[in-house]
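**Student:** Just a sequence and a predicted model for now, questions to come.
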Amino acid sequence: MPLKETIETEYKNALKAKDKTKISTYRLILSSIKDLDITNRSGPNKKETDDEDIKKLLKKMVKQRAESIDIYKKNNRTDLLEIEQNEYNIIIEFLPKQLGDEETKKICEELISKLGVNSVKDMGKVMGELKKLHSDEIDFAKAGPLIKELLNS
């Protein structure tokens, strides 16, 4: 089932269950998808919105929530923190599971040895290959510094 349909189904279930947190979060997601549809239909590169576009959108939303969570923690705003955390948890359910730090490090090490690179100058090659092979399952905000560290050692 396409991702958009899955989200719409979950939205309908939340409406039936009268779960206010989920309802507002799903509305937010569906609204963003609708904006994305409009953007994709207008402009020079007309195309249908596919699951990859929606995943990118959801990743962006997750990143925004994570940044807000950090800010709210620093400023001791538990009321807002709870709201953002709930939205974060709901949105992340629609994304593929991210690999942990150990698995990410192992994949990066294997890729570096496979490509035969040993300098930070080659970091772009490693990142490019990593994005080709593992774009959905690796957090690149963590992978970048890790690759830099591996190439420096």
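**Tutor:** Looks like it arrived, so ask away. Residues are numbered from 1 along each chain as shown.
**Student:** For the rest of this, base every contact and every neighbour count on C-alpha atoms.
**Tutor:** Will do.
**Student:** quick one: secondary structure of the residue nearest to the spatial centre of the chain?
**Tutor:** Most central residue of the chain, judged by C-alpha distance to the mean C-alpha position with C-alpha atoms, centre = their mean, is K59 at 2.4 Å. When classified by DSSP: H, G, I helix; E, B strand; the rest coil, K59 comes out as helix.
**Student:** Contact partners for it?
**Tutor:** Neighbouring residues of K59 by C-alpha atoms under 8 Å, 6 or more residues apart in numbering: 92, 95.
**Student:** Next up, a structure to set beside the first:
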Amino acid sequence: MELRARVNAAIKQAMKDKAQVRLTTLRLINAAIKDRDIAARGEGREDGVDDSEVLAILGKMTKQRQESARAYEEGGRLDLSEREEAEIEIIAEFLPRKLSDAEVAEAVDEAVQEVGAESIRDMGRVMGVLKTKYTGQMDFGAVGPMVKDRLCAG
């Protein structure tokens, strides 16, 4: 089932279960998807966003909540931090399984071979391949230095 349909089904279930925090978070996800749909239609894509873009939206939402939770924790607002963590768990239900370190290293090697990367100048192409294939499955902030090391080591 595509992600959008899974989110809508989860919203209906949360309404039936009267799970308020879950329902609120799911509605935020749905609103973010619809906002991106509207922007995509403005760009001439009548069918809106696809699953890879939905994964990117979910990844961004997770990252925002992690930063907020950290800030709330530092500010001594544990109640708000716990709420952000609960939202992260709900969003994570729709994200694919994270790759292990070994799987990430293997994916980097495959991407380097696929584009025929030979120097650091090819880093953008390698990252593009990784983002296309592994959106939501790896932390690209951590993968970037790995790709750089791999290309510099040659």
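**Tutor:** Nice, thanks for sending it over. Everything quoted here is computed from the prediction, not taken from an experiment.
**Student:** so how far is E110 of structure 1 from the residue nearest to the centre of structure 1?
**Tutor:** Summarising the geometry, the distance separating K59 of structure 1 from E110 of structure 1, computed by C-alpha to C-alpha, to the nearest Å, is 26 Å.
**Student:** same question, N75 of structure 1
**Tutor:** Note on N75 of structure 1: its distance to E110 of structure 1, by C-alpha to C-alpha, is 40 Å.
**Student:** same question, P2 of structure 1
**Tutor:** With distances defined as C-alpha to C-alpha, the gap from P2 of structure 1 to E110 of structure 1 amounts to 33 Å.
**Student:** Looking at those two, which is more packed in?
**Tutor:** Set P2 of structure 1 next to E110 and count neighbours by other C-alpha atoms under 10 Å: E110 wins out with 12 against 9.
**Student:** Superposed on structure 2, what's the mean shift for the helix or strand hosting that one?
**Tutor:** Element membership for E110 of structure 1 (DSSP states H and E) is helix 101-115. Using mean C-alpha distance after the TM-score superposition for structure 1, helix 101-115 of structure 1 ends up 3.5 Å from its aligned counterpart in structure 2, as a mean over the superposed pairs.
**Student:** For that helix, which helices and strands make contact with it?
**Tutor:** Contacts of helix 101-115 of structure 1 with other secondary structure elements, assessed using 3 or more C-alpha pairs under 8 Å, 6 or more residues apart in numbering; DSSP states H and E, are made with helix 123-134, helix 140-152.
**Student:** Mind giving me the packing neighbours of the longest one?
**Tutor:** Packed against helix 140-152 of structure 1 by the contact rule (3+ C-alpha pairs under 8 Å, 6+ apart) you find helix 101-115, helix 123-134.
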